[in-house]
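>>> what follows is a predicted structure for the sequence shown.
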Amino acid sequence: MKRIVLGIQYDGTPWRGWQTQPGGGTVQDTLEEALKKFSLMRIATTCAGRTDAGVHALEQVIHFDTELERESFSWVRGVNAFLPSSIAVRWAHQLTDGVSEQFHARFSATARTYHYVLYNHPVRAPLLAGKAGWVFRPLEVEPMRKAAQYLLGNHDFSAFRAAECQAKSPVKTMHEIRIERQGNLIVFTLKANAFLHHMVRNIVGSLIVVGNGNQPPEWLQDLLAGRDRSRAAPTFMPDGLYLSRIDYDARWGLPQEAACDVLLRLGLQS
């Protein structure tokens, strides 16, 4: 039995999220059907992090076990032949004997990075529909950057946790938050050891409240300390959210792409 790791990229707009659901319509269902057609056998996949409906992935990481003997490029080309244009296998990696059973797409991950792309303009942009969130009121980046600093470090993020979140603990470590503006686009980059359900969208929504001047930066500190989800901003739209990178120890030798390079190629920062 061999453990295969795949890097998956997808446009989440037409899908009901990552995780398999009755009736299908998810990225996992579609990927596993493509794997079945390519391998002529049922293959169950495990992902690094589930994404909701409408959320995109620049580089989702999954693993599965199989006895099938194939070269890495064959997994890429073969599975892609059965996938729709909105989903693609970007790379494949077969773990060597002796360490394959030790790798787990979710539990071996050391950090996750998300980008949220926001279009800040008085008039919506049809060509960005589904690819970027939209706020028509002017936003100031500096207050949002100041507010974001309160979220760095190890904290209880209950104030930004969805009611249906199944995580065992609301305590996570936020490694980095960057907010960059390029013209009418604002890109939020959040890196943490792990994220709660809707955590990124809830944080971005609250930062926007600071950016439009309705709350001071210190409000984020108060929200964090209060641990009360009802006091924070509503969950922001999924359109501009991208799972961009899952970090792993170098010993696994995964051929991962740099998320920022992918963003630049997509033109989201131009």
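Ah, there it is. Residues are numbered from 1 along each chain as shown.
>>> only C-alpha atoms for contact and neighbour calcs from this point on.
Fine.
>>> the residue nearest the centre of the chain in helix, strand or coil?
With distances taken as C-alpha atoms, centre = their mean, Leu243 lies nearest the centre of the chain, 1.9 Å away. Assigned with DSSP: H, G, I helix; E, B strand; the rest coil, Leu243 falls in the strand class.
>>> check contacts around it.
The contact partners of Leu243, by C-alpha atoms under 8 Å, 6 or more residues apart in numbering, come to Thr51, Val55, His56, Ala57, Leu58, Glu59, Gln60, Arg112, Thr113, Tyr114, His115.
>>> what packs against the helix or strand harbouring the last one?
For His115, the host element (DSSP states H and E) is strand 111-120. Applying 3 or more C-alpha pairs under 8 Å, 6 or more residues apart in numbering; DSSP states H and E, one finds that strand 111-120 makes contact with strand 133-135, strand 185-192, strand 241-247.
>>> structure B:
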Amino acid sequence: MEEKEYQNFKLIFSWNGEKFHGYQQQPNVFTVQEAITKAWFILTKETVTLTGCSRLDAGVHANSFVLNLQSQTNYSLERIQKGLNGIFHSQLHLDISLYSVEHVASDFHARFSSQGKHYRYLIWYGFSEHAFLTRRCWHVRTKLDVSELFLQLQNFVGEHDFSAFRAIDCGAKNTIKKIYQIHAQFHPVYSECIVIDIWGEGFLKNMIRNMVGTAVDIASNKLSKNTITEGYLHKNRNLTGVCAPAWGLTLMQVFYSKKELEKALQLPTFFPAPC
């Protein structure tokens, strides 16, 4: 019997990161990659290799996470979508959902085909609390100059060497990254919630969390106002601010064409979006 050819599948997932130790499979901890690989095997009896668009730290959420895989399954796209979601929710009891699945060209690569990503970071600044929102935010209780926070965040826009804003154990060889745009605003309904949207071509390990943490430390007078500039100059992680907690960060969208990215940058950030 002739063996069926492999097809390249593109899948888009969303998940709550609270119970996952990040995306990428690691020993002795439970990750999203492990969960998806297990669900795919239950459905198709195939052991597949997943190629994700990003690693994502432990606790980080995903609104639209893209991955691709090679499979010989003859299941319809509808059956794959319904089947995986049924396994996630009814059998594995996981807070993860498959939004879409499609066939793509053999050269599509979830990571290397990306033209840019949109992340969102949430800060809760106030003494009141919200049952859903506050737990998805970094609750900052120290006095904060919000105008200074917004101003400092703009210092990250452009192409820079982000060595001082990556994790100590980050192994990336190229530390020069380009941030296209940063939009910071108060939530239109809950004034305690600060929403920071960041669009860039790519990011180093912990880069966004270190950027936000540094800006908050400056805005709360824990660091000098030239800290970001000094970070670029000296490339020393010890000179920059705290790493903001993972639960405030969400991967919002991954772009696979320049046109799609440019359109997103021209549109105002809208609500409600996952917060």
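Now that the structure is in, tell me what you want to look at. Model, not experiment: these values are computed from the prediction.
>>> which residues of the second structure does the strand holding His115 of the first structure align to?
Alignment of strand 111-120 of the first structure against the second structure: residues 116-125, by TM-score structural alignment.
>>> stretch 47-65 of the first structure too?
With TM-score structural alignment as the criterion, stretch 47-65 of the first structure aligns to 52-70.
>>> got the end-to-end distance for the matching stretch?
The first residue of stretch 52-70 of the second structure is 13 Å away from its last residue (C-alpha to C-alpha, to the nearest Å).
>>> what about the strand holding His115 of the first structure, distance to the chain center?
The chain centroid and the centroid of strand 111-120 of the first structure are separated by 8 Å under C-alpha atoms, centre = their mean, to the nearest Å.
>>> aligned partner of Tyr150 of the first structure in the second structure?
By TM-score structural alignment, Tyr150 of the first structure lines up with Asn155.
>>> same question for Ser244 of the first structure.
By TM-score structural alignment, Ser244 of the first structure lines up with Met252 in the second structure.
>>> its match against Val66, yeah?
No: using C-alpha atoms under 8 Å, Met252 of the second structure is not in contact with Val66, being 10.7 Å away.
>>> quick one, which of these two is more surrounded?
Val66 (25 against 22; other C-alpha atoms under 10 Å).
>>> how about the contacts made by the more buried one?
Lys10, Leu11, Ile12, Phe13, Gly52, Cys53, Ala110, Val254.
>>> which parts of the stretch 1-150 of the second structure are strands?
Secondary structure of the stretch 1-150 of the second structure (DSSP state E, counting those that start in this stretch): strands located at 7-15, 51-52, 61-71, 96-104, 116-125, 138-140.
>>> OK, contacts around the match of Ser244 of the first structure?
Residues in contact with Met252 of the second structure, defined by C-alpha under 8 Å, 6+ apart, are Ala62, Asn63, Ser64, Phe65, Lys117, His118, Tyr119, Arg120.
>>> what does Ile96 of the second structure give?
Residues near Ile96 of the second structure by C-alpha under 8 Å, 6+ apart: Phe13, Ser14, Trp15, Asn16, Asn85, Phe88, His89.
>>> quick one: buried residues of stretch 173-185 of the first structure?
Across stretch 173-185 of the first structure, burial judged by 16 or more other C-alpha atoms under 10 Å covers Thr173, Met174, His175, Ile177, Ile179, Arg181, Leu185.
>>> many thanks, have a good one.
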